[in-house]
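A.B. asks: Fold the following.
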Amino acid sequence: MDISRPDCPAPVQVAALYRFARLPHCADLRAPLQRLCLEEGIRGTLLLASEGINGTIAGSPEGISRVLDHIRALPDCADVDVKLSSASAMPFHRMKVRLKAEIVTMGQPDIDPAASAGTYVEPQDWNALIADPNTIVIDTRNDYEVAVGTFEGAIDPKTARFRDFPEWFRNERGRLLGSGTPPKVAMFCTGGIRCEKSTAFLKAEGVEDVYHLKGGILKYLETVPEEQSLWRGECFVFDQRVTIGHGLAQGTYTLCHACRRPVRADDIESPLYEPGVSCPACHHERSEGQRASYRERHRQELLAAEQGRAHVGMVNPRPDQDGH
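C.D. replies: Next comes the predicted model:
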């Protein structure tokens, strides 16, 4: 089937969700959840771990509603964080429910965000917090996400992966917090899940005055009027919309299907850009043999699209690190 013509009415509903909850028997939850998603024509990725659930799914509003009802019935998941948006076409190729060690990978097994996360700040109160000179603002996302957009004055850790954040903070702690009265620390991420872990990590490191944006960037862009916004740029999302802006409107970036990084309009003009094969950010990271393989895959995808079918080798953007 051609995924540009989804098997549910347009616009497609997209649900980004997560919940830190104790699910020691998460393996038993996988098959029923996968089966329901398939029955309802839902596509996307859901991650299950002993610490909770995380993911982004898309489909008809009725199908999404049934899946969310199922998730809310799981242990301690009645208050699952859900952000709904829409897409003009199905943004995913298939449905996957995966078992993971963590629903967002930080590599700090002793942290319990369900018990010790920082203080939530509502989107309408966020501007006042981050404008306070006694507050430092940290973007907990990865470098390729920050490059697309961030809050005015935010610190960019320049991390390639979320699991690099603890080492970065430990190395930079003295510079960030100083030797006197420590500042307030405000952190944010796409949908909120990385902030819950990063604030729990800082509290485990002895930092008490820690805050995070409730609902993440997505909720801020949805609720704060653009003329009042301190957000600059667009927000990378983990599906084929690639980026979104204020009001959760479709952004201007496309995706490099070789490295799955966002691609700007001027990147497309670069001689290092080749659709499905390379972009300026990844050209030097791949061998000519790898690019030849990507080139053949892209040719097969175009052929499948002409024939009105999905190609088995088609890929989604990077596995969702934020659920959102």
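A.B. asks: CA atoms for contacts and neighbours, from now on please.
C.D. replies: Fine.
A.B. asks: all strands in the stretch 1-150 of the chain, in order from the N-terminus.
C.D. replies: 12-20, 43-49, 52-59, 81-87, 95-99, 119-121, 135-139, 149-151 (DSSP state E, counting those that start in this stretch).
A.B. asks: hey, which of the ones you listed is tucked in deepest?
C.D. replies: Compared across those, strand 52-59 shows the largest average neighbour count, a mean of 28 (mean count of other CA atoms under 10 Å).
A.B. asks: before we move on, back to that, quick one: which of the strands of the stretch 1-150 of the chain is nearest residue 32?
C.D. replies: strand 95-99 (10.0 Å; CA to CA).
A.B. asks: angle of the closest one against strand 52-59?
C.D. replies: Using axes from the mean of the first three to the mean of the last three CA atoms, to 10 degrees, the direction of strand 95-99 lies 180 degrees away from that of strand 52-59.
A.B. asks: which secondary structure elements does strand 95-99 contact?
C.D. replies: Counting by 3 or more CA pairs under 8 Å, 6 or more residues apart in numbering; DSSP states H and E, the packing neighbours recorded for strand 95-99 are helix 27-39, strand 43-49.
A.B. asks: in the longest helix seen in the chain, what's buried?
C.D. replies: What stands out as the longest helix in the chain, according to DSSP state H, is helix 288-306. Buried residues in helix 288-306, defined by neighbour count with 16 or more other CA atoms under 10 Å: 291, 294, 295, 297, 298, 300, 301, 304, 305.
A.B. asks: one more, for comparison:
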Amino acid sequence: MASEDYEVLRASITDTLELKAGRRYVVMTDVRVRKGATLVVEDGATILIQNGAVSSSEIGHAALIFEQGSVLKAGRLYVRACNDRFRPIKRADNGGLWFFGAYRSAAKDGLSVTAAPATDASSFSAVLIATYYLGHADPVSDSNDPIEDDRDGFSLMGVGPQEWDVAEVRSYHSADDGLDLTNSQIRLQRLRVVAPGEDGINLSSSTLQVARSLQVDVDITDVFDRDIFDFETDDGPSYVEIAQHCHVDICGVFGDQLHLKSPDMPAPSEADGVSYRFKDFLRQSPALVYSLNED
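C.D. replies: Below you'll find the model as predicted:
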């Protein structure tokens, strides 16, 4: 790749930074968009997150983290894994993409955010955010170091409905869960999750609303406990609310200890490891997948 085709992002973004279409921007460490800073992304721009361990990163890998109070303004944004030659690669071994809000306090994987007044709220807007091969899997050998635990490709922590204005999310080949929400509440027009390493949608005391299209492809593999939906309820219930007339295309193991309310979608089997498939519009009413107090 010619040198003029890419630019390495600095570790701390503290003002307004514009990313141009036709260039590739490389994340080589723990890159933070700080409170009060704005990342403006031209339609079609690409961010590359480099694979491999990074000693200077708080989470041990390169990652792009939008901190509480930061701003994203984007058209269509593409985020991909890359190798040390800044070439896109079909292997996930990085820290992923993170968004922190002020809506609720939240913590996971050694990172945390504390609820704050509306004056400290974040603002994330985009037509589309599409991610490819983000996150990383568990280490091959046993480790007690939490930094080495598997990591989701696309994570939101403490993000509220007034902070999130992203119409569509696509998550392809995440090393762990395809989309992970912790103590968050957001709405999407369209969501597509394809071939995550573990669960398709993981919610921890969160609400996800999908209006027009929900596609989750979690084909059964030899990975244990890999589901379409995985909900945790440590700080309250978790819900996926799917609007009437939304097109739903989901396949894989539905998820255990979950409840489904829908006259359109068949009830999932209570037996372990049974594949579930539904592909159609919700013609009669909205659908609700939820867990009130079970993990």
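A.B. asks: Next, the TM-score between them, please.
C.D. replies: TM-score of the superposed chains, computed with TM-score structural alignment, normalised by the length of structure 2, equals 0.25; 137 aligned residues with a CA RMSD of 7.2 Å.
A.B. asks: nearest to residue 243 of structure 1, of the strands of the stretch 1-150 of structure 1?
C.D. replies: Closest among the strands of the stretch 1-150 of structure 1, using CA to CA: strand 149-151, at 9.6 Å.
A.B. asks: What is the closest one packed up against?
C.D. replies: Using 3+ CA pairs under 8 Å, 6+ apart, strand 149-151 of structure 1 sits against strand 231-233, strand 235-236.
A.B. asks: For residue 290 of structure 2, give its distance to residue 242 of structure 2.
C.D. replies: 11 Å (CA to CA, to the nearest Å).
A.B. asks: between the strands of the stretch 1-150 of structure 1, which gets nearest to residue 165 of structure 1?
C.D. replies: That would be strand 135-139 among the strands of the stretch 1-150 of structure 1, by CA to CA, at 10.2 Å.
A.B. asks: about what we covered before: highest average neighbour count across the helices and strands packed on strand 149-151 of structure 1?
C.D. replies: strand 235-236 comes out most buried of those by mean count of other CA under 10 Å, with a mean of 26.
A.B. asks: What is the subsequent helix or strand relative to that strand?
C.D. replies: strand 243-244 (DSSP states H and E).
A.B. asks: got the helices and strands packed on strand 149-151 of structure 1 as CSV, with distance to residue 37 of structure 1 columns?
C.D. replies: Below are those laid out as CSV (distance: least, CA to CA, whole Å):
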stretch, distance to residue 37 of structure 1
strand 231-233, 34
strand 235-236, 25
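A.B. asks: For residue 52 of structure 1, find the nearest of the ones you listed.
C.D. replies: strand 235-236 (23.3 Å).
A.B. asks: Following the chain past the helix or strand where residue 211 of structure 1 lies, name the next helix or strand.
C.D. replies: Residue 211 of structure 1 is part of strand 210-213, with elements assigned from DSSP H and E. Using DSSP H and E, the helix or strand that follows strand 210-213 of structure 1 towards the C-terminus is helix 216-223.
A.B. asks: Which neighbouring elements make contact with that next one?
C.D. replies: Short answer (3+ CA pairs under 8 Å, 6+ apart): helix 216-223 of structure 1 packs on helix 123-131.
A.B. asks: Give the other helices and strands that the helix it packs on contacts.
C.D. replies: strand 135-139, helix 216-223.
A.B. asks: now the shortest one and helix 123-131, what's the angle there?
C.D. replies: Same thing as strand 135-139 of structure 1. 110 degrees.
A.B. asks: now do the longest one
C.D. replies: Between helix 216-223 of structure 1 and helix 123-131, the angle comes out at 120 degrees (the same axes, to 10 degrees).
A.B. asks: Okay, buried residues for helix 216-223 of structure 1 please.
C.D. replies: 216, 217, 218, 219, 220, 221, 222.
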